[in-house]
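Undergrad: For reference, the sequence and a predicted model appear below.
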Amino acid sequence: MSRISPADLLPFLAIARHRSFRRAADELGCTASALSHSLKGLESRLDLRLFNRTTRSVALTEAGERLLSRIAPAFRDIDDAVDDLDELRGAPIGRLRFNTARASARMVLLPLVAQFLKTHQRISVEIAIDNDFVDVVSEGFDAGVRFGEVIAKDMIAVPLGPRQRSAIVAAPALFEQHPVPLTPEQLRGLPCIGLRFGSGRLYAWEFERGGVELSVEVEGPLVVGDQDLMVDAALMGAGIAYAFEDQVSEHIRAGRLVRVLEDWCPYYKGLYLYYPSRRQLPAALRAFIDFARQAHRA
């Protein structure tokens, strides 16, 4: 097998990151056909298939997964080393890629990024929405934003905001047709809006009062894949939603939604920015972390 250079692996990394030949080609500034030709050449030299391709999807093979897990951190280190030179320019420069759920982006991350970009005009930010927990390292992200309970212990976590509390809400008219639940168990039989993760798992609503924890698998006529859609559906009278206070507080004050089971709604640790432990951080990420810490203390 002829020697493979780092440049030969760039098409593979771009396709693995986007799971799309078209988007990867756009990133690299070439055509999708040229990118496909480069990948075929790499697979031929490796004598291994790296992707399973259909007309609708692009997925890594076992060999592709293994290769990605080994080279993605190395390429990330190269990018970080180049970014570290930003200090010599006086002001950080570069591009940050964050991964988070839609609700987290709207509640905390996007407002923070908008303020950050006003004072760091040489930095650009991309926010990728993914309601499932992803490996930010292998997927090529600089950092992710999730609730503290689900962050891996080998990650460094920076708090972005206060604790978040859940809220069970529905349109007022709904309780003109259905009884108001007084305990979490009474949600069974009521029209609740389900939340399904990308993995296929339905979220079981979590409750806590006086040290007693409950998990209720609700049912109803509607299941969505996004928590903001749950709130929208509740506003339309489609059912009862499980949300966070910050998502629905204005709707409750305006009377568009009513809250039930408030004494059963638990607090969560809050949202955190998390990133892999590295001796040297890219200057742009370090600048954002410092900005986030100052905003949290304010």
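TA: Perfect, I can see it now.
Undergrad: alpha carbons only for contacts and neighbour counts from here, please
TA: Noted.
Undergrad: Surely Leu285 and Asp142 touch.
TA: Yes - shown here, Leu285 and Asp142 form a contact pair, counting by Cα atoms under 8 Å, at 7.3 Å.
Undergrad: Now the common contact residues for the two.
TA: Common contact partners of Leu285 and Asp142 (Cα atoms under 8 Å, 6 or more residues apart in numbering): Leu96.
Undergrad: give me every residue that touches the residue nearest the centre of the chain.
TA: For the chain, the residue nearest the mean C-alpha position is Thr100 (2.0 Å; Cα atoms, centre = their mean). Residues near Thr100 by Cα under 8 Å, 6+ apart: Ile127, Ala128, Ile129, Asp130, Asn131, Gly144, Val145, Arg146.
Undergrad: give me every residue that touches the third one.
TA: By Cα under 8 Å, 6+ apart, the residues touching Ile129 are Asn99, Thr100, Ala101, Arg102, Ala105.
Undergrad: what's around the closest residue to the third one other than its chain neighbours, how many residues?
TA: Meaning Ala101. Closest residue to Ala101 apart from its sequence neighbours, by Cα to Cα, 6 or more residues apart in numbering: Asn131 at 4.4 Å. Using other Cα atoms under 10 Å, Asn131 is surrounded by 20 other residues.
Undergrad: ok, and here's another one to check against it:
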Amino acid sequence: MARPSLNDLAAFAAVASHRSFRKAADAMGVSRSALSHAIIGLEGKLGIRLLNRTTRSVSPTQAGARLLARLDPLLQDLDQALDTLSEARGTPSGELRINANKSGARILLRDVVPRFLELYPGVELDLVSEGRLVDIVEQGFDAGVRLLEAVPQDMVAVSFGGVVRFIAVAAPSYLQGREPPDTPDDLHAHSCIRQRLPSGKRYRWEFSRRGAEVAVDVPGTLTLDDNDLLVEAAAAGRGIAYVPEHFARSRLQAGRLVTLLEDWCPPVPGLALYYPRNRHVPSPLRAFIDLLKDTDRERGTRGTTA
């Protein structure tokens, strides 16, 4: 039996882990056809089928599952061994893939990424900004960025950017002739600009005051899926929006928006970069985390907010 190449074994592990040729091809930066040919060649060399394929799904066969269980730790050990060479050269190199929401990506691009790329020119940073929560391990990311409260329990979280405050805002033109809401329940008498989450569900506005927590499924005829658009629509007088404060700050300062339900909108824990707890942390990610912590400490010393 011909010995399979490391590339073919890595291709199989990617497809079997992702359970998708498309996702595996995206993670490896190759075409689906190249990946398919590699798997066919591997199965031919081994003389056994490793993957069950249908038009809609891919899953390991029993033999494939056994191979994957033995192969995964070996590939991780290989990645770690190669990473030590990077450390021996004195500077991280390779690819660093981070999945972030738009707020997190903006902060990283403003405060961390320029310095990181300047310090570590041997690292290729792939920063993917999308709203939906993904399994960063399954999707081939080294780390993710989300609100701290949304980070899975089995991940290591590194907070940054300070606390976040969600606020209800409206334009003075919208409030003209209307009674401003005193409590979250009063929102039922108003036109609200609702938000569609990446999951497809509508966001229930969450408020708290002195330990009392309220979630309101607000009424409204306009639903958007982007905080910038929510702020823009509110400033145009379309209704009340509920957004992270920094998205509305410039329009609040210009008087185009006013804050409502002020005492129902306390700050909450902000963003965090997170990564798998029980996996080797590659040197590019360690360097990014160290710089992120340093930058956050500097921001804290200056007393700035995101």
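TA: Noted; the coordinates are in hand. The model shown is predicted, which means the values in this text are computed figures rather than measured ones.
Undergrad: Quick TM-score on the pair, please.
TA: Comparison of the two superposed chains (TM-score structural alignment, normalised by the length of structure 1) gives a TM-score of 0.81, and 291 aligned residues with a Cα RMSD of 3.6 Å.
Undergrad: distance of the residue nearest to Ala101 of structure 1 from Ala103 of structure 1?
TA: 9 Å (Cα to Cα, to the nearest Å).
Undergrad: helices or strands up against the lengthiest helix in structure 1?
TA: Using DSSP state H, we find that the single longest helix of structure 1 is helix 62-83. When contacts are defined as 3 or more Cα pairs under 8 Å, 6 or more residues apart in numbering; DSSP states H and E, helix 62-83 of structure 1 packs onto helix 6-18.
Undergrad: so which helix or strand takes in Leu108 of structure 2?
TA: helix 102-111 (DSSP states H and E).
Undergrad: And that helix, what's buried?
TA: Using 16 or more other Cα atoms under 10 Å as the burial criterion, the residues of helix 102-111 of structure 2 that qualify are Lys102, Ser103, Gly104, Ala105, Leu108, Asp111.
Undergrad: Likewise for stretch 182-190 of structure 1?
TA: For stretch 182-190 of structure 1, a neighbour-count test (16+ other Cα under 10 Å) marks Pro184, Leu187, Leu190 as buried.
Undergrad: try stretch 278-289 of structure 1
TA: Within stretch 278-289 of structure 1, the residues that count as buried by 16+ other Cα under 10 Å are Leu281, Pro282, Ala283, Ala284, Leu285, Ala287, Phe288, Ile289.
Undergrad: go on, stretch 230-249 of structure 2?
TA: Neighbour counts over stretch 230-249 of structure 2 (16+ other Cα under 10 Å) mark 230-248 as buried.
Undergrad: how near is Asp186 of structure 2 to Asp135 of structure 2?
TA: 38 Å.
Undergrad: And for Ala272 of structure 2?
TA: Per Cα to Cα, Ala272 of structure 2 is found 15 Å from Asp135 of structure 2.
Undergrad: quick one, which of the two is more surrounded?
TA: Between Ala272 of structure 2 and Asp135, counted using other Cα under 10 Å, the more crowded position is Ala272 (23 against 13).
Undergrad: Any idea how many residues pack against the nearest residue to that one once chain neighbours are set aside?
TA: Leaving aside its chain neighbours, Ala272 of structure 2 sits nearest to Ser159 (4.1 Å; criterion: Cα to Cα, 6+ apart). As a burial measure, Ser159 of structure 2 scores 20 neighbours (other Cα under 10 Å).
Undergrad: do the same with the one 4 residues further on
TA: For Val163 of structure 2, the tally of surrounding residues (other Cα under 10 Å) stands at 16.
Undergrad: what do you get for Asp84 of structure 1?
TA: Neighbours around Asp84 of structure 1, by other Cα under 10 Å: 18.
Undergrad: Translate it into the numbering of structure 2.
TA: Matched across to structure 2, Asp84 of structure 1 falls on Thr84, judged by TM-score structural alignment.
Undergrad: Distance-wise, check that match relative to Pro92 of structure 2.
TA: Taken as Cα to Cα, the span from Thr84 of structure 2 to Pro92 of structure 2 is 9 Å.
Undergrad: Assign a three-state SS to Asn278 of structure 2, would you?
TA: coil (DSSP: H, G, I helix; E, B strand; the rest coil).
Undergrad: hang on, isn't Leu68 of structure 1 packed against Ala14?
TA: No - counting by Cα under 8 Å, Leu68 of structure 1 stays clear of Ala14, with 10.7 Å between them.
Undergrad: and Pro180 of structure 2, what is it in contact with?
TA: Leu260.
Undergrad: helix or strand for it, which one?
TA: Of the helices and strands defined by DSSP H and E, none includes Pro180 of structure 2.
Undergrad: Quickly note the distance from it to Arg194 of structure 2.
TA: From Pro180 of structure 2 across to Arg194 of structure 2, the span is 18 Å (Cα to Cα).
Undergrad: before we move on, what about Asp263 of structure 2?
TA: From Asp263 of structure 2 across to Arg194 of structure 2, the span is 21 Å (Cα to Cα).
Undergrad: Repeat that for Gly161 of structure 2.
TA: Counting by Cα to Cα, the gap from Gly161 of structure 2 to Arg194 of structure 2 is 26 Å.
Undergrad: so how far is stretch 211-227 of structure 2 off the chain centroid?
TA: 22 Å (Cα atoms, centre = their mean, to the nearest Å).
Undergrad: list the buried ones in that stretch?
TA: Val218, Gly220, Asp225, Asn227.
Undergrad: now the aligned residue in structure 1 for the third one, nearest residue through space, not along the chain?
TA: This points to Asp225 of structure 2. The pairwise alignment with structure 1 assigns Asp225 of structure 2 to Gly225, based on TM-score structural alignment. In this structure, Gly225 of structure 1 finds its nearest non-sequential neighbour in Arg196, 5.0 Å apart by Cα to Cα, 6+ apart.
Undergrad: Brilliant, that's me finished.
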